[in-house]
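**Q** Pasting a predicted model and its sequence here:
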Amino acid sequence: MRSIDLTTVTWRKSSYSNQDGGACVEVADGFTAVVPVRDSKNPSGPALTFAVGGWSSFVSAVKDGELSA
């Protein structure tokens, strides 16, 4: 598995994140094959990377209400 350098990326908060500081997910754009994702409350913690197709399917499922808490 290849390591991805995320030290200089710009993170953006998901539009589905809670704006009062809770449940915040951030993603980094600019990668062709993966989407890095992290917890904004722990920016120095680990980031997960998802294949672009898998992330796209997940986002579509959230938008379509297919996932419930």
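**A** Arrived safely, thanks for sending. The model shown is predicted, which means the values in this text are computed figures rather than measured ones.

**Q** rest of the way, CA atoms for contacts and neighbours
**A** OK.

**Q** sec struct for the nearest residue to Val27 once chain neighbours are set aside, please.
**A** Leaving aside its chain neighbours, Val27 sits nearest to Val37 (4.5 Å; criterion: Cα to Cα, 6 or more residues apart in numbering). With DSSP: H, G, I helix; E, B strand; the rest coil as the basis, Val37 sits in strand.

**Q** Let me see the contact set for the residue lying closest to Val34 once chain neighbours are set aside.
**A** Nearest residue to Val34, sequence neighbours excluded (Cα to Cα, 6+ apart): Ala51, at 4.5 Å. The neighbours of Ala51, taking Cα atoms under 8 Å, 6 or more residues apart in numbering as the test, are 33-35.

**Q** picking up where we left off before, and the residue nearest to Val27, how many neighbours?
**A** Neighbours of Val37 under the rule other Cα atoms under 10 Å: 21.

**Q** Second structure follows, compare the two:
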Amino acid sequence: MTIKWRKSSRSNTGNGACVELASLPGRVGIRDSKAPTAPALALTPDSFRALLHNAKAGHLDLP
């Protein structure tokens, strides 16, 4: 299985500091674009939705 990673069209930082996503069987893959060979996260769709919700709501912001 070939995994196709993609990053947001809004990721235009130019320094490679992006998060990439991949559609996996029953999971959403998440990895650091600067470290493509490092381990990646694989979340269930429900967990991924919860992560996005919490990020958008500011619950994951650093103080």
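**A** Arrived safely. Being a predicted model, the structure only gives us computed values, none of them experimental.

**Q** Superposed, what's their TM-score?
**A** After superposition, the two chains reach a TM-score (TM-score structural alignment, normalised by the length of structure 2) of 0.71; 62 aligned residues with a Cα RMSD of 2.3 Å.

**Q** so the residue nearest to Val27 of structure 1 makes contact with Asp29?
**A** No: in this structure Val37 of structure 1 lies outside contact range of Asp29 using Cα atoms under 8 Å: 9.7 Å.

**Q** what's Gly45 of structure 1 in contact with, if anything?
**A** Here Gly45 of structure 1 is in contact with 38-39 (Cα under 8 Å, 6+ apart).

**Q** And it, what's its match in structure 2?
**A** Here Gly45 of structure 1 is matched to Ala38 in structure 2, going by TM-score structural alignment.

**Q** What of Ser60 of structure 1?
**A** By TM-score structural alignment, Ser60 of structure 1 lines up with His53.

**Q** Just to be sure, its match is in a helix?
**A** Yes: assignment of His53 of structure 2 by three-state DSSP places it within a helix.

**Q** Please report how far the nearest residue to Ala28 of structure 1 once chain neighbours are set aside lies from Lys63 of structure 1.
**A** Nearest non-adjacent residue to Ala28 of structure 1, counting by Cα to Cα, 6+ apart: Trp11, 4.7 Å away. Taking Cα to Cα, to the nearest Å as the measure, Trp11 of structure 1 falls 21 Å from Lys63 of structure 1.

**Q** Looking at those two now, which is surrounded by more residues?
**A** Of the pair Trp11 of structure 1 and Lys63, Trp11 is the one with more neighbours under other Cα under 10 Å, namely 17 against 11.
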